[in-house]
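Asker: Next input, structure requested:
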Amino acid sequence: MAGLCIAIVGAESTGKSRLAQDLALRLAADTGLRCTFVPEYLRDWCERAGRTPRADEQAAIARVQLELIDAARITHDVVIADTTPLMTAVYSRLLFDDASLLPGALEAQRRCALTLLTALDLPWVADGLQRDGAHVQAPVDAALRQALIRSQLSWAVIAGQGQDRLEAALTAVTPLLTPQVKAGQGLFTRLQARQDALPSQAWICRDCDVPECEHASLQRTRGRESAGSPGFDT
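Answerer: Okay, the predicted model is just below:
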């Protein structure tokens, strides 16, 4: 049986890679489950090629990313994916006006138990060939939200500085992992305590990056969205 996949997506310089590593390590320690993270294949590709990929190279990058995730799921209980083909599809649409990868990317995203969207609350940091600048964060973030909402995928916004960001991610994934940890064990007790501590109701606004607040608002908005194409507008 394939392991549980938790995907992390988000605009550049929003802490995806660090969160993926930290979350996998913390879950392994807290649950005793076989946990790992799958790094972003694009980073390795750019380092080897010495450049960013062309439009005609996007599909292959998305395919390899998915293959790495699927391979990890065979030998692990929980896999944290540092990006998925959805990120490649979004950038292909924004950079090359090519939306052809989006349907397949969203279908692959449905195989993830949960998608974590990293919020735009961290300072932008340059990172070689992979990052264009802070000006691309908002369009990428908006495109991801629109795709997730219209496709009715299960997702949560992850915000916060330092340890708070990891804690927000743990809060989001705990309901998925509790059934996999045996009752009566200390690990189960810690997970259940975290879940019981969550607020039963949350104040809702439309303009912040507090996960419990913002996602509830977006879920409500989703009900008013068209049930048509899973694509997004720019």
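Asker: contacts, neighbours, all on C-alpha from now
Answerer: Noted.
Asker: Tell me where the protein has helices.
Answerer: Along the chain, the segments classed as helices by DSSP state H run 16-31, 41-49, 58-75, 85-96, 102-109, 137-150, 163-177, 186-196, 211-222.
Asker: this one as well, want them side by side:
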Amino acid sequence: MKIAILGAECSGKSTLSQALLAPLATFYPEVTVIDEYLRTWCNAHGRPPQVDEQAHVAHTQAQRIQQATAACVVADTTPLITAVYSDVLFNDPTLYPEAIAFQRTLDVTLVMGLDVAWVADGIQRDGLAIRQRIDARLREVLLAHKVPFASVYGQSSQRTEAALTAITHASTKHHAPQDSGQPWVWVCDTCSDAACEHRLFSRLTQSSMGR
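Answerer: Below you'll find the model as predicted:
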């Protein structure tokens, strides 16, 4: 099982990746998290990568995910995030084909909502406006290429529970017969409106708590 956690900067990807370790370990004999290589690159170079360095970041992240041998792999970001940033920041869409192809090899794609506070983090973050643009573009790309994904909202344990519910739902669909219907989508497969998705997720959460 390979689970991808995607999202713009400061959207809770790393926090959720670590939070999923313990609960997933009850289902899989070994669970590992593949950290975001971009952070390692930025710390080593003292700056974010430029347009001609983006492909290296994307390829290294993909390689690390591919080489993981644990029964369950949680990837804190995939090459698709690098491709989206290259598009939005440098107007360079050339990384999309490989990134989309790689994304399709993964079992579950979770997209983080923007309902967590933005916190400055030195050289790796560009600000609230960029975070919103990246989030919107990421959803547009996933929907345009019909890559199934689940939007995850909530604070702390609520977000972890929401992610686990989406993983369970997605893995059930993933292992269903091929003629069982359309690819899974957790909250919204017709638009990239995060606010719309958040409203629906809130209703589902309230309904679940009421039972």
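Asker: Quick check: TM-score for this pair?
Answerer: Once superposed, the chains reach a TM-score of 0.82 (TM-score structural alignment, normalised by the length of the second structure), with 186 aligned residues with a C-alpha RMSD of 2.4 Å.
Asker: Go through the helices of the first structure and name the closest to Cys5 of the first structure.
Answerer: helix 58-75 (7.1 Å; C-alpha to C-alpha).
Asker: buried set for the closest one?
Answerer: 58-59, 61-66, 68-70, 72-73 (16 or more other C-alpha atoms under 10 Å).
Asker: Of those residues, which is the nearest to Asp97 of the first structure?
Answerer: Among the buried residues of helix 58-75 of the first structure, and counting by C-alpha to C-alpha, the member closest to Asp97 of the first structure is Gln58, at 12.2 Å.
Asker: if I line the two up, what does the closest one land on in the second structure?
Answerer: Aligned by TM-score structural alignment, Gln58 of the first structure pairs with Gln54 of the second structure.
Asker: Now tabulate the helices of the first structure in CSV and tack on distance to Val9 of the first structure.
Answerer: Converted to CSV, these look like this (distance: least, C-alpha to C-alpha, whole Å):
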stretch, distance to Val9 of the first structure
helix 16-31, 7
helix 41-49, 13
helix 58-75, 13
helix 85-96, 7
helix 102-109, 10
helix 137-150, 8
helix 163-177, 12
helix 186-196, 23
helix 211-222, 14
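Asker: Pro123 of the first structure: which of those helices is closest?
Answerer: Using C-alpha to C-alpha, the helices of the first structure put helix 137-150 closest to Pro123 of the first structure, at 10.9 Å.
Asker: Tell me the gap between the closest one and the middle of its chain.
Answerer: Mean C-alpha position of helix 137-150 of the first structure versus that of the full chain (C-alpha atoms, centre = their mean, to the nearest Å) differs by 12 Å.
Asker: Could you do stretch 115-126 of the second structure as well?
Answerer: For stretch 115-126 of the second structure, the distance to the chain centre is 17 Å (C-alpha atoms, centre = their mean).
Asker: Look up the counterpart of that stretch in the first structure, residue range please.
Answerer: Using TM-score structural alignment, stretch 115-126 of the second structure pairs with 121-132 in the first structure.
Asker: Pull out the buried positions in that stretch.
Answerer: For stretch 121-132 of the first structure, burial by neighbour count (16+ other C-alpha under 10 Å) applies to 124, 130-131.
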